[in-house]
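Q: Take a look and give me a structure for this.
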Amino acid sequence: MRVVVEADGGSRGNPGPAAYGAVVLDSEGPAAQVLAQRAERIGHATNNVAEYRGLIAGLEAAKEIGARHVAVRMDSKLVVEQMSGRWKVKHADMRELASQAAAVSRVFDAVSYTWVPREQNKRADALLNTVLDGAVLDIGKRIDEAPRQRQAPQQQAVQQTLEAVAAQPAASWEPPKSSSTRLILVRHGETEASRVFRQCGRSDLPLTATGMSQARAVARRIGSRDAVAQVYSSPLLRTMQTATAVADALGLPVRTDERLIEMDFGEWEGLTGQEIQARDPELRDQWLSDPTTTAPGGESFAQVAARVGAFVDEVVEKHPGENIVLVSHVTPIKLTLKSALGTGWELLTRLFLDVASLSVVEFAASGRSSVRLVNDISHWQR
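A: You can find the predicted model right below:
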């Protein structure tokens, strides 16, 4: 489930009497339906503390209704930039709250943060001012504790959400049925960078001679499988060379999509893990433990997960019951496996993917998924 969280916080005096408001919506825009709301007076605090409390409350509400992808919209530049990893969190109070928000974020497949003008965050702003005024809600109570007649629209929306969840198929040991989309995930063949485990994100390197041989082996392996309807690829050279070998063997064209591209490692491009650790030990540790932390000048795992997840959703919707080849890189493939398994972010550091490896997952439109194969290199391993 994809949701939008609008959150805000404020104090009268900064610091002074403070409150937060948060709204979970099914989409953006004025026609969006409210799925959940939170608002609470939090005593004497600063604007920034209240804003972080609003974010945490909104993320918790999204978690409670089963959201997997969350788009956060706030008019706090500080919170958006800090949670996106572009600004450091210097104040002790902010570090604790940012850590709490990051901890909640890890339950989702992806969380993105967008700054919006205050006039586009009116719902959350109205909630916090309502509890500060004390005109509608009892001071100190959450909005979901307000009198029944004041919550009718919210309760109806939440009830509809619960009914939709209840209508989904129950968990089962059986794999998804034939209407599921089977994704054959292919990592590109060997490059000079992959041979020595250097971070190669946006650098457009070609395959080595060994890498080309691996690509042809992948093509033979996939060509012996069930019929494939389409081959999609990252537009970088190493993936295109691999995808072209596969597509030629299948008699299909290659369709490229930027969302399948590798993570942008920024200033860490071309470095090994050991070199990055020596250069930026604290930042690398935070990057590996917090999915919202970006590589310097690059991307975070959460940002990559958002774009890859959107692409996979589109493919599943467009190709029900079909076999689809996706030729990509380590990070997008790991994130797709993470989504199919429903695991936490720790999978990214615990799963190894070889070059020219095959992994297979299935996604159904109902939301069910299964993993059928991971990191198979039997087609080229000597």
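
Q: Please count neighbours and contacts with C-alpha atoms only from this point.
A: Will do.

Q: Give me the nearest residue to Val374, chain neighbours excluded.
A: Ser359 (4.2 Å; C-alpha to C-alpha, 6 or more residues apart in numbering).

Q: And for Asp226?
A: Asp226 sits nearest to Asn323 (C-alpha to C-alpha, 6+ apart), 7.5 Å away.

Q: who touches the one you found in this structure?
A: 181-184, 226-230 (C-alpha atoms under 8 Å, 6 or more residues apart in numbering).

Q: Would you mind stating the distance between it and Val308?
A: Relative to Val308, Asn323 is positioned 18 Å away (C-alpha to C-alpha, to the nearest Å).

Q: Contacts for stretch 325-337, please.
A: So stretch 325-337 is contacted by 183-188, 228, 230-234, 239-240, 242-243, 260-263, 304-305, 308-309, 312, 347-348, 351, 353, 361, 371 (C-alpha under 8 Å, 6+ apart).

Q: Which ones among those residues map onto helices?
A: 239-240, 242-243, 304-305, 308-309, 312, 347-348 (DSSP state H).

Q: okay if I get the residues you listed as TSV plus neighbour count and distance to Ala124?
A: What follows is the ones in helices among the contacts of stretch 325-337, written out as TSV (neighbours: other C-alpha atoms under 10 Å; distance: C-alpha to C-alpha, whole Å):
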residue	neighbour count	distance to Ala124
Thr239	31	44
Met240	23	45
Thr242	30	48
Ala243	33	46
Val304	22	28
Ala305	27	26
Val308	24	29
Gly309	21	27
Val312	19	31
Leu347	14	34
Leu348	20	34
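
Q: OK, contacts around the spatially most central residue of the chain?
A: Nearest to the mean C-alpha position of the chain, counting by C-alpha atoms, centre = their mean, stands Ala110 at 1.9 Å. Listed by C-alpha under 8 Å, 6+ apart, the contact set of Ala110 reads 68-70, 302-303, 305-306, 309.

Q: want to put them side by side, so please do this one too:
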Amino acid sequence: MREFIVEADGGSRGNPGPAGYGSVVIDAATGETLVERAEYIGVATNNVAEYRGLLAGLRAARELDPSAAVRVRMDSKLVVEQMSGRWKIKHPDMKPLAAEAARILPRAQVTYEWIPREQNKHADRLANEAMDAGKRGEQWDAEASRAALKARPAASAPEPSGPPGDATAGAARAREALASARPAVATGVRRATAAGSATAAGSTTPAESAAGGTAVGSAGGGNVATAVMSGTGTGTGTGSGVAAGDSAARAADLVTDGDSAMGAQAATGGDAAKAGAAGSGTGSGTGGSAAGSGTGTGGSAASGPVADSAAGGAGPAGDVRGGDVKRDADRRAAHAVAVPASSSPSVGWGAAPDLGAPATFVLLRHGETPLTPQKRFSGSGGTDPSLSDVGREQAERVAAALARRGTVQHILASPLARTRQTAGAVADRLGLEVTVDDGLIETDFGAWEGLTFGEVRERHPEDLNAWLADPEAEPTGGGESFAATATRIAATRDRLVAEYAGRTVLLVTHVTPIKTFVRLALGAPPESLFRMELSAASLSAVAYYADGNASVRLFNETSHLRP
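A: Okay, the predicted model is just below:
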């Protein structure tokens, strides 16, 4: 049986706005481009344009050979999951398009595969050519198209099978670099470039990972795929972690809704040397003082790549100069991947590369409540406030961002009102259901619920000092200690990793659970909770692998909140 690959894409400049689609049919055996299709379709949404591209590609494949097997590859997670039958189709504009696509060829002949946008450039450029033509008042002209020239096929390395944000994407890139150092023996359909871009969970390249990483930092916008990384190289950086002797007011400024411990230890005269315990790096936060370490070496931050040779062991992650340097770095990392399992360390780039797709947790902190800007303790033992107007707007913005990225397959939420409301906004946009999970609930702050840090210090100074110094200490009135929270989150993590192996899951939860997920993934000490800043409606991500290792892929991403 003959086999075709259909790559399709669509775009809208305004969403809805002027829209177009592109699709290409490729011979799976030879990699030859057989058909290109593109069209300007007027004003439409991104999703409608993507479906129109799928329809055009399937029709073209049927015209070539109605009995052929067809593998559809798209960077729209929405279309792929809906056409695969794993996601419900709720939007009225999508239902007739999906039904029409299902009728073009027998269901048994068509399979659907999500690919990163980087691997869908041919169809993407066709769609942009169609939109450019529409802007000129014309239709797309196949004779004038240069999309195929700009998307040259090359020898293909094994492509990562997991969702965006998987570290397997970096391993695939490394194996590709190793393969490129040898004579080519076969041709493929599409070059497997670094995967995981433009998603709730960002990925890093081997060169970035091997550069000697930052410890724990936070970012307020832009591409923050490398916001949290670990490395074995040396490198120094500066952070705005609160030093011993700073005023209680400074430390209290880091305490936000539920963010009860962050930076507070320093106000009690804690050991300033602990500020560098998590490694070197630069921390920058949104809406408050950044949480980061002081200067120091990052060699002991957390388990990272096998060696820092890719970047000479100095400088920020990804600081490489020139294409040759980057290729050399990729090849060196690839050799680390190729080390026999018997001699490989249990973590980093030397670990077994074929562990399958990880369970990827996209960690979303809920939007603001009325208590958030007042920096009051707000855990599971208080009044359970709902989102404020600002918080509802934040929830809509993050929902739109996640819909654009199209990687989330399941949504779980803490049982508290603010998380359920935030999760509901995302679920409505993605067409998914929300599962409430009690393991994601915020810490119970006992008698401190509703109070500011300063008010707690005035009323319960001894209890507060004990709580700041010892993770086993409970808040006044018998709340939950950080040690107990960590035990609960670890159990929740293990249960969900087993249940959602190989899937991307959005966990809508709170400050302390999210920081605990990150702390446990990094193997950082309990006091690291005091040195992380986490904004309302921010996104973080952790990937969990079959061998028990974890990779922090994103931390405190807030670019979606900007107008």
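
Q: quick revisit: hmm, which two among the ones in helices among the contacts of stretch 325-337 of structure 1 are most spread apart?
A: Greatest spatial distance among those (C-alpha to C-alpha): Met240 and Leu347, at 26.6 Å.

Q: how about stretch 274-282 of structure 1, which residues of structure 2 does it hit?
A: Across structure 2, the stretch matching stretch 274-282 of structure 1 (TM-score structural alignment) is residues 454-462.

Q: what range in structure 2 matches stretch 6-14 of structure 1?
A: So stretch 6-14 of structure 1 sits over no part of structure 2, by TM-score structural alignment.

Q: One more: stretch 53-71 of structure 1?
A: Going by TM-score structural alignment, stretch 53-71 of structure 1 lines up with nothing in structure 2.

Q: can you list contacts of that stretch?
A: Looking at what lies outside stretch 53-71 of structure 1 - C-alpha under 8 Å, 6+ apart - the contacts are 1-9, 20-24, 36-39, 97, 100-101, 104-105, 107-114, 158, 161-162, 306.

Q: Strands along structure 2, start to end?
A: Using DSSP state E, the strands assigned to structure 2 run over residues 3-12, 17-27, 33-44, 69-74, 110-114, 359-365, 410-413, 434-436, 504-509, 539-544, 550-557.

Q: Next, the angle strand 3-12 makes with the longest one.
A: Counting by axes from the mean of the first three to the mean of the last three C-alpha atoms, to 10 degrees, strand 33-44 of structure 2 lies at 20 degrees to strand 3-12.

Q: Can you list the buried residues in strand 33-44 of structure 2?
A: 33, 35-44 (16 or more other C-alpha atoms under 10 Å).

Q: Return the closest of the residues you listed with respect to Glu499 of structure 2.
A: Using C-alpha to C-alpha, Ala44 is the member of the buried residues of strand 33-44 of structure 2 that sits closest to Glu499 of structure 2, with 37.6 Å.

Q: In structure 1, what residue corresponds to the closest one?
A: For Ala44 of structure 2, no residue is aligned by TM-score structural alignment.

Q: Pro526 of structure 2 now?
A: By TM-score structural alignment, Pro526 of structure 2 lines up with Trp345.

Q: And Ala400 of structure 2, by the same measure?
A: Under TM-score structural alignment, Ala400 of structure 2 pairs with Arg220 in structure 1.

Q: residue contacts, the closest residue to its match other than its chain neighbours?
A: What sits nearest to Arg220 of structure 1 in space, not counting adjacent residues and going by C-alpha to C-alpha, 6+ apart, is Ala249, at 7.1 Å. Shown in contact with Ala249 of structure 1 (C-alpha under 8 Å, 6+ apart): 219-220, 223.

Q: ditto for Ala102 of structure 1
A: Here Ala102 of structure 1 is in contact with 83, 290-292 (C-alpha under 8 Å, 6+ apart).

Q: repeat for Glu113 of structure 2
A: Per C-alpha under 8 Å, 6+ apart, neighbours of Glu113 of structure 2: 71-74, 80.

Q: Quick check: the two most widely separated of the buried residues of strand 33-44 of structure 2?
A: Greatest spacing in these, by C-alpha to C-alpha: Thr33 and Val43 (28.9 Å).

Q: What's the first helix or strand after the lengthiest strand in structure 1?
A: Criterion DSSP E: the longest strand present in structure 1 is strand 34-45. Sequence order places helix 47-64 as the next helix or strand after strand 34-45 of structure 1, per DSSP states H and E.

Q: Could you check the angle that next one makes with strand 34-45?
A: Angle, helix 47-64 of structure 1 to strand 34-45, by the same axes, to 10 degrees: 150 degrees.

Q: where's helix 47-64 of structure 1 relative to the chain centroid, distance-wise?
A: Relative to the chain's own centre, helix 47-64 of structure 1 is displaced by 18 Å; criterion: C-alpha atoms, centre = their mean, to the nearest Å.

Q: Buried residues, it. List them.
A: 47-63.

Q: again with stretch 425-443 of structure 2
A: So, applying 16+ other C-alpha under 10 Å, buried residues of stretch 425-443 of structure 2: 425-427, 429-434, 436-437, 439-443.

Q: coming back round to it: what lines up against the residue nearest to Asp226 of structure 1 once you look at structure 2?
A: By TM-score structural alignment, Asn323 of structure 1 lines up with Thr504.

Q: likewise Ala305 of structure 1?
A: Aligned partner of Ala305 of structure 1 by TM-score structural alignment: Ala486.

Q: That match: what's it in contact with?
A: Going by C-alpha under 8 Å, 6+ apart, Ala486 of structure 2 touches 513, 516.

Q: same deal with the one 10 residues further on?
A: Residues in contact with Leu496 of structure 2, defined by C-alpha under 8 Å, 6+ apart, are absent; none qualify.

Q: same thing but 10 Å
A: For Leu496 of structure 2, the contact set (C-alpha atoms under 10 Å, 6 or more residues apart in numbering) comprises 359, 361, 412, 437, 439, 490, 505.

Q: For Val325 of structure 1, see how far away the corresponding residue of structure 1 for the fifth one is.
A: To tie it back to what came earlier, the one meant is Gly439 of structure 2. With TM-score structural alignment as the criterion, Gly439 of structure 2 lines up with Arg259 in structure 1. Using C-alpha to C-alpha, one gets 15 Å for the distance from Arg259 of structure 1 to Val325 of structure 1.
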